[in-house]
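K.L.:
Generate coordinates for the sequence data below:
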Amino acid sequence: MTISLEQVHPLIGNKFQLETSNGVMHLELVEAEERPRRGIPENFRTPLLLIFAGSSRQPLAQDNYFVEHPALGRHIWTVAPTLADHAKGQYQRPHEDGGTCVYYQVFFN
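P.N.:
The predicted structure follows:
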């Protein structure tokens, strides 16, 4: 299944479930955007970037994880830590567990 911006954009603010070696954890989808094509031939998809927020108390390493959401089903995605975007007010955003948020990206090209 190919994930599209039209599918994920309405899910901003939703929690996605990840299976990790330490058990299940949840990440909140905070951003979804198509990236510039930069010469990619038309028969290839437009790159899609998803940004998730999680707890600083349970940081994740870059790895492949089973990711599940009721609207999208279950997939294996490569999840990688990324820096908070200061321009978007992500720096030191509080997490619901009392820690601060850390950010992760999933990139489809």
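
K.L.:
Please count neighbours and contacts with C-alpha atoms only from this point.
P.N.:
Fine.

K.L.:
Would you map the helices across the chain?
P.N.:
All helices of the chain, identified by DSSP state H, fall at 5-8.

K.L.:
Please enumerate the strands of the protein.
P.N.:
Ranges of strands within the chain are 15-20, 23-34, 48-55, 63-69, 73-82, 101-108, based on DSSP state E.

K.L.:
closest to V8 out of the ones you listed?
P.N.:
V8 lies closest to strand 23-34 among those, at 6.8 Å (CA to CA).

K.L.:
quick one: buried residues of the closest one?
P.N.:
Residues of strand 23-34 classed as buried: M25, H26, L27, E28, L29, V30, E31, A32, E33, E34 (neighbour count, 16 or more other CA atoms under 10 Å).

K.L.:
Need the max-distance pair from the residues you listed.
P.N.:
Most distant of the buried residues of strand 23-34, by CA to CA, are M25 and E34, 26.0 Å apart.

K.L.:
Let's see this one next, to set against the first:
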Amino acid sequence: MAWVSLVVAGLFEMFGVGMINKLHNDRNWQSLVLLILAFGASFMFLAYSMKTLPMGTAYAIWTGIGASGGAILGMLLYGESKDWRRLVFIGMVLGAAIGLKIVS
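P.N.:
Just a heads-up that it's a prediction; the model follows:
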């Protein structure tokens, strides 16, 4: 259950990053509320997963999901570069996260 919670925390972090961009572009209170809720939920699920998982592993996975997911969201929704090198490095981040799961 801790791993599921950690993935959910990462997904909420991705959503929060998307809301940062939306708030930057739109400047409305709905985006701010969603941003606060997303990061609040992300921290809550991260804290729950850290009751079972080692801190270093949980934090690395959480930031990996957030960073790579944020980059992918930028490519899909905001027209950011889809250069093959970006995809290779995103794959490396995800590979490292999977490696941490395997050895934990």
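
K.L.:
now what about the TM-score between them?
P.N.:
Scored against TM-score structural alignment, normalised by the length of structure 2, the superposed chains reach a TM-score of 0.25; 53 aligned residues with a CA RMSD of 5.0 Å.

K.L.:
which residues touch the most centrally placed residue in structure 2?
P.N.:
Central residue of structure 2 (CA atoms, centre = their mean): G66, 1.8 Å from the mean position. Neighbour list for G66 of structure 2: G10, L11, E13, M14, V17 [criterion: CA atoms under 8 Å, 6 or more residues apart in numbering].

K.L.:
Please apply the same query to I76 of structure 1.
P.N.:
Shown in contact with I76 of structure 1 (CA under 8 Å, 6+ apart): N64, Y65, F66, V67.

K.L.:
what do you get for S49 of structure 2?
P.N.:
By CA under 8 Å, 6+ apart, the neighbours of S49 of structure 2 are M1, A2, W3, S5, L6, A58.

K.L.:
go again using 7 Å as the cut-off
P.N.:
By CA atoms under 7 Å, 6 or more residues apart in numbering, the residues touching S49 of structure 2 are A2, W3, S5, L6.

K.L.:
Out of those, the closest to V103 of structure 2 would be?
P.N.:
Among the contacts of S49 of structure 2, W3 lies closest to V103 of structure 2 (CA to CA), at 13.3 Å.

K.L.:
And the closest residue to the closest one other than its chain neighbours, how far from F15 of structure 2?
P.N.:
Excluding the flanking residues, the one nearest W3 of structure 2 by CA to CA, 6 or more residues apart in numbering is S49, at 6.7 Å. Per CA to CA, to the nearest Å, S49 of structure 2 is found 19 Å from F15 of structure 2.

K.L.:
Repeat that for D26 of structure 2.
P.N.:
Separation of D26 of structure 2 from F15 of structure 2 (CA to CA) stands at 16 Å.

K.L.:
roughly how far out does the helix ranked longest in structure 2 sit from the chain middle?
P.N.:
What stands out as the longest helix in structure 2, according to DSSP H, is helix 2-26. Put simply, helix 2-26 of structure 2 sits 6 Å off its chain's centre (CA atoms, centre = their mean, to the nearest Å).

K.L.:
Show me what that helix is in contact with.
P.N.:
The contact list for helix 2-26 of structure 2 (CA under 7 Å, 6+ apart) reads 31-32, 34-35, 38-39, 41-43, 45-46, 49, 52-53, 58, 62, 65-66, 69-70.
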